[in-house]
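**Student:** Coordinates only, no sequence provided:
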């Protein structure tokens, strides 16, 4: 388990807690804890940091830092930044929350949703032509395919909405239902 270093340059309590919590959340989302902690540290940093500084602040091995930085660069959540008078590589995080969310969502979509859509499309085609597939199984494959492709289409539409308008839509929440036919804001569960 990665522990944040207790050094003379100890991180402020709030920063330490944020980094630790972000690392735990990352672990729950399938992201290596060190990767998430490095991202959190760079996100909160007021200046670009090099790998040695990251290691000192977080108590993470250099090889782990190097691999974690490569992963974060691959997700486009951090970038290399030149620092005058220093030949080492320095890194800073994307701090625009919409950009960060969009990049994470796009990366997850490419790794998880796109293969699921392709697999369901193939299953759907094979199920239609196979007389051994029960009607129930065929209908459920079709329903799953329709659901996943609808959500995929929704995601594609949402990422085209300018962030300010999307935030307004999100803040409106359930009030949006008043503009829809059937029920004027009254939500009945489909369960």
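**Tutor:** Nice, thanks for sending it over. What you see is a predicted model, and the numbers here were worked out from it, not measured in a lab.

**Student:** going forward, measure contacts between C-alpha atoms and count neighbours the same way
**Tutor:** OK.

**Student:** could you point out which element follows the helix ranked longest in the chain?
**Tutor:** What stands out as the longest helix in the chain, according to DSSP state H, is helix 135-158. Per DSSP states H and E, the first helix or strand lying C-terminal to helix 135-158 is helix 163-172.

**Student:** right, and residue 69 touches residue 36 too?
**Tutor:** No: look at residue 69 against residue 36 with C-alpha atoms under 8 Å: they stay out of range, at 10.1 Å.

**Student:** about what we covered before: what residues of the longest helix of the chain count as buried?
**Tutor:** 138, 141, 142, 144, 145, 148, 149, 152 (16 or more other C-alpha atoms under 10 Å).

**Student:** Please identify the one among these that lies nearest to residue 105.
**Tutor:** residue 152 (11.3 Å; C-alpha to C-alpha).

**Student:** What helices and strands are in contact with the longest helix of the chain?
**Tutor:** Other helices and strands packing on helix 135-158, by 3 or more C-alpha pairs under 8 Å, 6 or more residues apart in numbering; DSSP states H and E, are helix 114-129.

**Student:** putting a second one here so we can go through both:
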């Protein structure tokens, strides 16, 4: 093992640890804003792994699209939907937790089976090199055009729903809240009527 391979292995270990730690934080943290920021950390770690695989274009697209667009859109949706509601424990909430654990365990088992059964042989195909952008563009606008458009429509619907929910007016329930809302309003300045024909300036 030479120095370059050692650096790649160490870099991969650091990026993998960062990605797993951030992903666990996304799931376990109760503050959804912190979870969204950690999701950006997961995307950045994946972009670093793409760089180790010499996929510079995919790494740049990962940062620009997922971190700069999708993650920011998620943060906007979280901050727009600021619903004032007290926490209420759900009846039989353990059923949802158990179902979630079963689904996660099943997905983990499927991924583990795929990793073990896949022959990870070194590809003998000629690398695209500088023409990788052209190859990705051809596949992107031919084979994967429909999934991309569906994802963009889905994100647009999520943003519109967040704006609609955020535009709901706050209706005070009791007299104290009504008085507080009235206290926050500024009194209007009385308007002075200026007779026509007189050159006066109203300050």
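**Tutor:** In hand now; what should we look at? Source: prediction; values computed, not measured.

**Student:** Quick TM-score on the pair, please.
**Tutor:** With the length set by TM-score structural alignment, normalised by the length of structure 1, the two chains reach a TM-score of 0.26; 76 aligned residues with a C-alpha RMSD of 4.8 Å.

**Student:** remind me, longest strand of structure 1?
**Tutor:** strand 86-93 (DSSP state E).

**Student:** returning to what we had before: the longest helix of structure 1 vs helix 163-172, what angle?
**Tutor:** Between helix 135-158 of structure 1 and helix 163-172, the angle comes out at 130 degrees (axes from the mean of the first three to the mean of the last three C-alpha atoms, to 10 degrees).

**Student:** tell me the angle of helix 135-158 of structure 1 relative to helix 114-129?
**Tutor:** Using the same axes, to 10 degrees: helix 135-158 of structure 1 against helix 114-129 is 150 degrees.

**Student:** which residues make contact with helix 135-158 of structure 1 from outside it?
**Tutor:** Defining contact as C-alpha atoms under 8 Å, 6 or more residues apart in numbering, one finds that helix 135-158 of structure 1 is touched by 113, 116, 117, 120, 121, 123, 124, 127, 128, 166.

**Student:** Stretch 16-25 of structure 2 too?
**Tutor:** 35, 38, 39, 41, 42, 43, 45, 46.

**Student:** Just the ones of those residues in helices?
**Tutor:** 35, 38, 39, 41, 42, 43, 45, 46.

**Student:** Residue 183 of structure 2: which of the residues you listed is nearest?
**Tutor:** residue 35 (36.1 Å).

**Student:** I figured the closest one hits residue 26, correct?
**Tutor:** Yes: Residue 35 of structure 2 lies in contact with residue 26 (C-alpha under 8 Å); the separation is 4.2 Å.

**Student:** who touches both of the two?
**Tutor:** Joint contacts of residue 35 of structure 2 and residue 26 (C-alpha under 8 Å, 6+ apart) do not exist.

**Student:** still on that earlier bit, tell me the one among the contacts of helix 135-158 of structure 1 nearest to residue 100 of structure 1.
**Tutor:** residue 166 (14.8 Å).

**Student:** From residue 157 of structure 1, how far off is that closest one?
**Tutor:** 11 Å (C-alpha to C-alpha, to the nearest Å).

**Student:** now whichever strand or helix holds residue 39 of structure 1 against strand 86-93, angle please.
**Tutor:** Taking DSSP H and E as the criterion, residue 39 of structure 1 maps to helix 33-44. If you take the same axes, to 10 degrees, helix 33-44 of structure 1 sits at 90 degrees to strand 86-93.

**Student:** can you list contacts of the helix or strand just after helix 33-44 of structure 1?
**Tutor:** The C-terminal neighbour of helix 33-44 of structure 1 among helices and strands, as given by DSSP H and E, is strand 49-50. By C-alpha under 8 Å, 6+ apart, the surrounding residues in contact with strand 49-50 of structure 1 are 42, 88, 89, 90, 91, 92.

**Student:** Just give the number of residues close to residue 26 of structure 2.
**Tutor:** Residue 26 of structure 2 has 22 neighbours, counted by other C-alpha atoms under 10 Å.

**Student:** my bad, residue 135 of structure 2
**Tutor:** Neighbours of residue 135 of structure 2 under the rule other C-alpha under 10 Å: 11.

**Student:** That one: which element?
**Tutor:** helix 132-140.

**Student:** I'd like the contacts of stretch 16-25 of structure 2 written out as a markdown table, with neighbour count and distance to residue 136 of structure 2 added.
**Tutor:** As requested, the contacts of stretch 16-25 of structure 2 are exported to a markdown table (neighbours: other C-alpha atoms under 10 Å; distance: C-alpha to C-alpha, whole Å):
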| residue | neighbour count | distance to residue 136 of structure 2 |
| --- | --- | --- |
| 35 | 20 | 31 |
| 38 | 23 | 28 |
| 39 | 23 | 25 |
| 41 | 21 | 25 |
| 42 | 24 | 23 |
| 43 | 21 | 20 |
| 45 | 24 | 22 |
| 46 | 19 | 18 |
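
**Student:** export these to a markdown table and tack on distance to residue 109 of structure 2?
**Tutor:** Converted to a markdown table, the contacts of stretch 16-25 of structure 2 look like this (distance: C-alpha to C-alpha, whole Å):
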| residue | distance to residue 109 of structure 2 |
| --- | --- |
| 35 | 25 |
| 38 | 25 |
| 39 | 23 |
| 41 | 25 |
| 42 | 21 |
| 43 | 23 |
| 45 | 23 |
| 46 | 22 |
